[in-house]
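Chemist: Below: sequence and its predicted model.
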Amino acid sequence: MRIVITSTHQRVDGPDGVNYFIFGLADELVGRGHDVSVVTALECDVEKVREMFRLRHTVPIISLTEHTKPGVQRERLKVWAGRGRRQVRALRPDLVIINGTLPLRLSDNDATVLHDCCDWHLGQQPLVSRSLHRWARALGRFLGYHLSRHLICTCGEISEVVGREVPFTARKCKVIPIGTRMQEVVAVSERERLLVHIGTASHKNPLPTLRAFAKMETPDVRLAFMGGPSAELEAAVSKLAPEIRSRVTLTDFLPRSEFLSLLQRARVVSIPSDYPVAVCSPSALESLAVGTPVVCSESISQDVVPEGVCGFRVKLTNYETEAARHLDDLFGDDVLWQTMSRHAQRHSARFSFDEVSSCYERLLPGMVAKEEGPAVATVGGS
């Protein structure tokens, strides 16, 4: 069947969790025999996408404009209401998967995917004023939720908030997580004494990881930050004691193969992200898929990291102290690490793109649904 996956607000050729979901899902659906196209509002480097996301199949990418950066909201909305809607309908899709919220209908079978609770992503600038901007966002959400046939929340926490704040969505709301690809798991004896932090943007919150690392009692651990280092992070690293500073490295985003190799070599991944509502974190899922335990903040959904099973969830207000303790345990206790690593791989299999694709296939008209599938639930389900 014909499926269109849209990115409403950002370039799809960047190292972003939503982009990873878009192309991982598209690749899996093509492999299942579906005709899948990705439609994006902005210009896209197709070769960069293929290299970054290691696509196994050809996925057509249609750019609606030649712009390279998001513009103001009304410009983005104008593109989608005009050229975007015409382009999507010309493809005659059986299902349109919309990442972000659009206050318009693209097809008779739209599925709007909410990756977080700040979802009206039509640009960064207010229309006229901050007050009007807030009203516009609220109206955009209401229309988008109302017009979309399916409302997909990527974790239970988002589903609960949406169901509470927008009660009319309850009957159309489902929980389907973002997916991950299962990878080879490296034994503890072959792992490096390495702690990894992915991303250095403000919401990725790298400083708590650095402070927790500095408080660790295990002396031989190294810390690697992946993502363009910010001035704030560089300044914080420079203030560390020389012995600690010498074990910290800052790198840019890595090619896909090197990134996976880094996760497979690491002993633990730290994710103290800061979101108003917990999210289904691709960084956490990819770590678990290679059997690497995670220490994270409560901004990472408990659906992804059940406490004490394949990692630990820590309050941000006490992250550096509590995370340091858990990190010392995971670096110092091979039995604990091996137990969590086994649980990580077993748990992450529930989030494989094979499982997630099956959930989206159930939204297609006339498709026979599997009777069981832990990734799908109604609001309030688990």
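Modeler: Now that the structure is in, tell me what you want to look at.

Chemist: C-alpha from now on. contacts and neighbour counts both.
Modeler: OK.

Chemist: Arg342 against Gly291, yeah?
Modeler: Yes: assessed by Cα atoms under 8 Å, Arg342 is found in contact with Gly291 at 6.4 Å.

Chemist: and those two? which has more neighbours close in?
Modeler: Neighbour totals were compared for Arg342 and Gly291, and Gly291 leads with 34 against 18 (other Cα atoms under 10 Å).

Chemist: Can you classify the more buried one by secondary structure?
Modeler: Secondary structure, DSSP: H, G, I helix; E, B strand; the rest coil: Gly291 is coil.

Chemist: this is the comparison structure:
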Amino acid sequence: MHSLQITPYYVPAYAFGGVVRVVEGLSQALVARGHDVTVLTTDAFTREEPLHHSAEEMLDGVHVLRCRNRVYPLRRVNLSTPFGMRSVLRHILPTVDVVHLHEFRTVESLLATQAAAQSGVPVVLSPHGTLTRTTGRSTMKSLWDRLLSPGVAQKIEHVIALTEAEAGDVRSLWRELLGSEPDISIIPNGIHAAEFASLPDAADFRQRYGLGSDRVVLFLGRLHPRKGVDMLVRAFLQANLPHTRLLLAGADEGALQAIRPLLDDRIIHVGFLDATSRLEALAAADLFALPAKGEGLSLASLEALAAGVPVLLSPECYLPEVESAGAGRVVAPEVAPLAKALRDLFAEPATLAAMREPARQLIAAGYTWERVAAQVEAVYNLY
């Protein structure tokens, strides 16, 4: 089967967040299952600069096609501009069995659904937690939904939701747009657990950022207001943990300005980390924290668990099983409960140590790309 994955950003544009790694992982896993996979994307590398790669290349068995993306002012509001995509779609769609959209309100999804409908190719959507209007660009989302979303939605045969909560968001939006509900499957994100089975030595990373032997609370992801970074910083300061640092690892997307006055030598913002440095950060971490206010299923949380790092999450991360598995805590994304959880988790060294193996086992049981790709393949086979 030949699937066409549609995404605004692809490897190595990891600065755009977890969706890039999700599409990469799914595509590689589908190739491993014997499928042909093409990723149609843009040449964006960061919000300020393009990627200097060929317009067509093979990456780990995945056929990658990149359209030119040059309208940087629009990219600052996360709107990609894939010049020439219509032409590429006309050329490739006759060879495609299914189109898989990653994110809903994008120019790429708009163009791909139009072209797929004309070619009679079925379309599957993974919204990746972006449907709700309550977090992130709500005004733009509302305008997009009035003008463009109905035409896109009616061309989508199936939606893959990460969680039951996201499935509810899908049903609600479809009823608003079309007066009906789509076919939905709930399939989580996955990770390549083997990548996290043996972490690098953390000594160089600790020395690089002056961590010494201090304990480390790690936030790993884009510094976006909906990620709850402000609550985490305030809770960390209120907890006042001795010999403990808070490491904020990720590119700023609007949250840094609000927390900058609160930062002191206990809180370190290291910016965006590449793949190697991410593993080093996980090796150095005693606890991963993500008190998101609107997230979907966090890929960074799954990676932390796979690395054996206990997690402190909000309910909006949709991993309630970490508590029953003994792999972490789930608390409201508010200062007081977060501060209490931090104090409780660090009260005894044995508390976090006992959570490491259950964290790894939780991922192995249900969140590997091998398992996820088999479920996605089953959705493709419906059409």
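Modeler: Happy to help now that I have it. No experiment lies behind these values; they were computed from the predicted model shown.

Chemist: related to what we said a few turns ago, so for Arg342 and Gly291 of structure 1, which residues contact both of them?
Modeler: Shared contacts of Arg342 of structure 1 and Gly291, defined by Cα atoms under 8 Å, 6 or more residues apart in numbering, are absent.

Chemist: The stretch 251-383 of structure 2: strands as residue ranges?
Modeler: Using DSSP state E, counting those that start in this stretch, the strands of the stretch 251-383 of structure 2 run over 267-271, 287-290, 311-313, 328-330.

Chemist: which parts of the first one are buried?
Modeler: This points to strand 267-271 of structure 2. Neighbour-count burial for strand 267-271 of structure 2, with 16 or more other Cα atoms under 10 Å as criterion, is recorded at 267-269, 271.

Chemist: After superposing, tell me the mean distance of it to structure 1.
Modeler: For strand 267-271 of structure 2, the mean distance to aligned residues of structure 1 following superposition is 1.4 Å (mean Cα distance after the TM-score superposition for structure 1).

Chemist: Just the element for Val39 of structure 2, please.
Modeler: Assessed by DSSP states H and E, Val39 of structure 2 sits inside strand 36-42.

Chemist: mean deviation (superposed) between that strand and structure 1, please.
Modeler: Looks like 1.7 Å for strand 36-42 of structure 2 (mean Cα distance after the TM-score superposition for structure 1).

Chemist: who does that strand touch, helix- and strand-wise?
Modeler: Counting by 3 or more Cα pairs under 8 Å, 6 or more residues apart in numbering; DSSP states H and E, the packing neighbours recorded for strand 36-42 of structure 2 are strand 2-6, helix 18-32, strand 62-67.

Chemist: Tell me which of these sits most buried.
Modeler: strand 2-6 (a mean of 23; mean count of other Cα atoms under 10 Å).

Chemist: contacting residues around that one?
Modeler: By Cα under 8 Å, 6+ apart, the list of residues contacting strand 2-6 of structure 2 from outside reads 23, 27, 35-41, 95-102, 108-109, 112.

Chemist: before we move on, the earlier item: want to throw the buried residues of strand 267-271 of structure 2 into CSV with distance to Thr7 of structure 2?
Modeler: Formatted as CSV, these follow (distance: Cα to Cα, whole Å):
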residue, distance to Thr7 of structure 2
Ile267, 34
Ile268, 32
His269, 29
Gly271, 24
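
Chemist: so which of those residues comes closest to Arg70 of structure 2?
Modeler: Gly271 (24.2 Å; Cα to Cα).

Chemist: Could you identify the residue of structure 1 that aligns with the closest one?
Modeler: Gly271 of structure 2 maps onto Asp252 of structure 1 when the alignment is built from TM-score structural alignment.

Chemist: who are the neighbours in contact with its match?
Modeler: Taking Cα under 8 Å, 6+ apart as the definition, contacts of Asp252 of structure 1 comprise 226-229.

Chemist: Over to Glu24 of structure 2?
Modeler: Listed by Cα under 8 Å, 6+ apart, the contact partners of Glu24 of structure 2 are 10-11.

Chemist: and the longest helix anywhere in structure 1, how far out from the chain's middle?
Modeler: Longest helix in structure 1, counting residues (DSSP state H): helix 130-147. Per Cα atoms, centre = their mean, to the nearest Å, the displacement of helix 130-147 of structure 1 from the mean C-alpha position of its chain is 23 Å.

Chemist: Next secondary structure after that helix?
Modeler: Heading C-terminal from helix 130-147 of structure 1, the first helix or strand you meet, by DSSP H and E, is strand 150-153.

Chemist: can you give me the helices for the stretch 251-383 of structure 2?
Modeler: Assigned by DSSP state H, counting those that start in this stretch, the helices in the stretch 251-383 of structure 2 fall at 256-259, 275-284, 299-306, 321-324, 335-347, 349-353, 356-366, 369-380.

Chemist: other SSEs contacting the first one?
Modeler: If I follow you right, that is helix 256-259 of structure 2. Other elements packing on helix 256-259 of structure 2 under the criterion 3+ Cα pairs under 8 Å, 6+ apart are helix 229-239.

Chemist: For the following helix or strand past the helix it packs on, grab the matching residue range in structure 1.
Modeler: Helices and strands here follow DSSP H and E; after helix 229-239 of structure 2, the next one along the chain is strand 244-249. Strand 244-249 of structure 2 corresponds to residues 221-226 in structure 1, going by TM-score structural alignment.

Chemist: what's that stretch in contact with?
Modeler: If you take Cα under 8 Å, 6+ apart as the criterion, stretch 221-226 of structure 1 is touched by 193-200, 213, 247-254.

Chemist: just to revisit the earlier point, closest one to Phe83 of structure 2 among the strands of the stretch 251-383 of structure 2?
Modeler: Nearest to Phe83 of structure 2, of all the strands of the stretch 251-383 of structure 2, is strand 267-271, at 30.2 Å by Cα to Cα.

Chemist: What is the neighbour count of the nearest residue to Leu342 of structure 2 once chain neighbours are set aside?
Modeler: The shortest distance from Leu342 of structure 2 to any non-neighbouring residue, by Cα to Cα, 6 or more residues apart in numbering, is to Ala239 (6.6 Å). Using other Cα under 10 Å, Ala239 of structure 2 has 18 other residues around it.

Chemist: Thank you, goodbye.
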